[in-house]
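**Q** no sequence on this one, just coordinates:
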């Protein structure tokens, strides 16, 4: 068992809240595509394969953006980077609400991905700079509560707005909330510049090259990519499966997401605390094996009463997020301070690109004969995820060993994690 980790200062709590709100809007923008999927496919008369491309357009552009910015990610104040990319994300989300054809929606998702896809890596770099590794499990638990909050608040409200005023309304909602959050970041977040004092590479290209060629970093990149492929397989067609296969009505869909999100709000902080107290690899392995069982059951599910579908969604969410919290906390321990921005950017890029590939593959596997027919071969996605998870567990084992070796040498030292009260 680990020692009891240090408590957060009041300034650290404020940072966690701001980053959680930021992630809430970014995740909501991405997550709302799933519940709007059935509505978009019907209104724009697009096929599952085309919807998969809409989802992957965001992922691919986010991946490219992350690679392009990786060399510069450690050369600027992280607060300024956060504000710049957040402003672009807001613009892209507005464009999504204004899109009226399949092609304009793809273009809007590309713009949103170019900016929004980098937000997670910048937030992780800030967390890694300002919090000791013994605190990061709890931080990730709270920040990733944004996932649950988007389901409790954002997705149900977005669906209600979509049902009342059209599918465009949720995008306008996200843009409005994000504008308020960006104003809070500008006013309350102090500059994050400790990493600037330890820069070694004059060239942005060389900084990126030194990051990519690091063997330990590549192990982390590969683990992240493999995790993302599995995660993105089911998500794009979640609402279409619920509506067309499980017979969930359009009126019940917001409630389903809300209940699942409430469960996540309780699960995430508990997982965060647990991952700071027990071995993170063991927690990841247990959660992964548990998730596999639930995913296989869910992807083979037939129509059931709403409460059964709700319970299954909560159980599946517990398994999926039970993997993500300890894995993300582990990953933050891999890079040195001088490389954190670049590492997080490349890591985020690979996550997005792998997820985009997964969405495209899922779109090729899943078939729908017409707008109202059940999805076919959705159960195949469950078995594909099973096959990908086993090698992923081995890669996370190697990541765990890298972090433990650094801790044993005292290499995971974080002078920037001492944040003064303000």
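**A** Yep, it's here. Keep in mind it's a predicted model, so treat the numbers as computed, not measured.
**Q** alpha carbons only for contacts and neighbour counts from here, please
**A** Noted.
**Q** mind listing the strands for this structure?
**A** In the chain, no strands are defined using DSSP state E.
**Q** which residue ranges form the helices in the stretch 151-300 of the chain?
**A** If DSSP state H, counting those that start in this stretch is used as the criterion, the helices of the stretch 151-300 of the chain fall at 155-165, 169-188, 204-213, 215-234, 238-244, 253-275, 280-299.
**Q** Quick one: distance of stretch 101-117 to the chain centre.
**A** Offset of stretch 101-117 from its chain centre (C-alpha atoms, centre = their mean, to the nearest Å): 17 Å.
**Q** Next one for the comparison:
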């Protein structure tokens, strides 16, 4: 194992910032649908199950695309692969920004998912190629700040633009920012092709099949499937629940998202450093515990003062972010070097498909009354908590597997300190 670097080089800092900004645009494209939910239910005259389908359509197409491309993921320069799929993602997002009807929006989400769903896996493969395991928690902490940034900047601005102009405006905003990111990838990112020197002479489908069937990897795929359940189930109807059940004024939604996002901007780097210092699984377990407790409280609330909702929401996202950062960093150590692209691609696909199923299921669990009140949200919270508990058990097995794997190539005790 390479020694822990006290600081990152200027190029490494650029890569971290670039991937974080890129992830910001991809995450915002998905997350902006949640706060736009109450607008789309009204403007497009659709049901909760139809809206759930809009959310899950992206996930299903992303999952299918990831599986189809996973076998090829280790056969190309990762920079070229990233650029190809990012351009496709921006075209799909542009279609969302121009879609006049529910049917065309649904089709645009499918197109966007085909390209956008693969970007995360390519980014994680790049991180695994360029950064050692003992600093990946910190790297993931910064890259995962994309989620917080989307709440601090993206969602409030998106909501403002949707109310000021039209619900299409946030998607057009993402395209504008994405064009800048695309130019930076072309101009400043170096080729990432060291993995091409250690590839075995097998075709893409054999590579995919071997990666899918390897027992060591299957437990990681299973954990990923359940890991996606929580966010994908709560997110699509979170805004509608807040407005109609908790009594949040629509004008207060940007404040809620902004305060939560600023808190996550502060906590994400701390969580990343902590996962490198005390162990990624310990941080994951802490995040899971916080997520369970806060989910049970939040989903059973009635009309509540805004300041209490904000405080509870911040704590809930501390738990969710703690799980995401630590799990992402731990998962990068599972695949062997020749399988990284394929593993990350399959992992991303499973996450997207599981998330799509979760969103679809959530649309059938909850229902909207004539006044907009969201029914059965407490039941949704119970399902999420059950999934979080099972995921923690699966992640323990992955933690033990990674510790043994790293111990084989590291001085005694060094591996356990970072996992």
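**A** It's in. None of these values were measured; they are calculated from a predicted model.
**Q** returning to that earlier point: for the helices of the stretch 151-300 of the first structure, which one sits closest to residue 72 of the first structure?
**A** helix 204-213 (5.6 Å; C-alpha to C-alpha).
**Q** re earlier: distance to residue 133 of the first structure added to the helices of the stretch 151-300 of the first structure, as JSON lines?
**A** What follows is the helices of the stretch 151-300 of the first structure, written out as JSON lines (distance: least, C-alpha to C-alpha, whole Å):
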{"stretch": "helix 155-165", "distance to residue 133 of the first structure": "32"}
{"stretch": "helix 169-188", "distance to residue 133 of the first structure": "24"}
{"stretch": "helix 204-213", "distance to residue 133 of the first structure": "20"}
{"stretch": "helix 215-234", "distance to residue 133 of the first structure": "16"}
{"stretch": "helix 238-244", "distance to residue 133 of the first structure": "34"}
{"stretch": "helix 253-275", "distance to residue 133 of the first structure": "11"}
{"stretch": "helix 280-299", "distance to residue 133 of the first structure": "12"}
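**Q** Turn the ones you listed into CSV, including mean neighbour count.
**A** Listed next are the helices of the stretch 151-300 of the first structure as CSV, based on neighbours: other C-alpha atoms under 10 Å:
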stretch, mean neighbour count
helix 155-165, 19
helix 169-188, 18
helix 204-213, 17
helix 215-234, 21
helix 238-244, 22
helix 253-275, 22
helix 280-299, 19
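**Q** Indicate which one of these is closest to residue 374 of the first structure.
**A** helix 238-244 (4.7 Å).
**Q** so what secondary structure elements neighbour that closest one?
**A** Here helix 238-244 of the first structure touches helix 37-43, helix 253-275, going by 3 or more C-alpha pairs under 8 Å, 6 or more residues apart in numbering; DSSP states H and E.
**Q** Would you mind giving the residues in the second structure matched to the last one?
**A** Alignment note (TM-score structural alignment): helix 253-275 of the first structure is matched to residues 253-275 of the second structure.
**Q** what's the average distance of that stretch to the first structure?
**A** In the superposition with the first structure, the average deviation recorded for stretch 253-275 of the second structure is 0.6 Å (mean C-alpha distance after the TM-score superposition for the first structure).
**Q** got the contact list for that stretch?
**A** For stretch 253-275 of the second structure, the surrounding residues in contact (C-alpha atoms under 8 Å, 6 or more residues apart in numbering) are 136-142, 144-145, 147-153, 155-157, 159-160, 239, 280-283, 310, 313-314, 317-318, 321-322, 325-326, 418-419.
**Q** Which residue is the nearest non-sequential neighbour of residue 396 of the second structure?
**A** residue 281 (7.1 Å; C-alpha to C-alpha, 6 or more residues apart in numbering).
**Q** Next up, the contacts around the one you found.
**A** Shown in contact with residue 281 of the second structure (C-alpha under 8 Å, 6+ apart): 275, 326-327, 330, 395-396, 399, 419.
**Q** how near is it to residue 38 of the second structure?
**A** 37 Å (C-alpha to C-alpha, to the nearest Å).
**Q** Can you tell me how far the residue nearest to residue 396 of the second structure is from residue 340 of the second structure?
**A** For residue 281 of the second structure, the distance to residue 340 of the second structure equals 21 Å [C-alpha to C-alpha].
**Q** where's the nearest residue to residue 67 of the second structure once chain neighbours are set aside relative to residue 272 of the second structure, distance?
**A** With C-alpha to C-alpha, 6+ apart as the measure, residue 346 is the residue that lies nearest to residue 67 of the second structure, at 5.5 Å, once sequence neighbours are left out. Going from residue 346 of the second structure to residue 272 of the second structure by C-alpha to C-alpha gives 24 Å.
**Q** And the top helix by length along the second structure, what's buried?
**A** The longest helix of the second structure (DSSP state H) is helix 377-407. Buried residues in helix 377-407 of the second structure, counted by 16 or more other C-alpha atoms under 10 Å: 377-378, 380-382, 384-385, 387-389, 391-392, 394-396, 398-399, 401-403, 406-407.
**Q** Now it on the first structure. Mean distance?
**A** On superposition with the first structure, the mean distance recorded for helix 377-407 of the second structure (mean C-alpha distance after the TM-score superposition for the first structure) is 0.9 Å.
**Q** can you name the residues of the first structure that that helix overlays?
**A** Residue span in the first structure matched to helix 377-407 of the second structure, by TM-score structural alignment: 378-408.
**Q** Tell me the gap between that stretch and the middle of its chain.
**A** The answer for stretch 378-408 of the first structure is 17 Å, by C-alpha atoms, centre = their mean.
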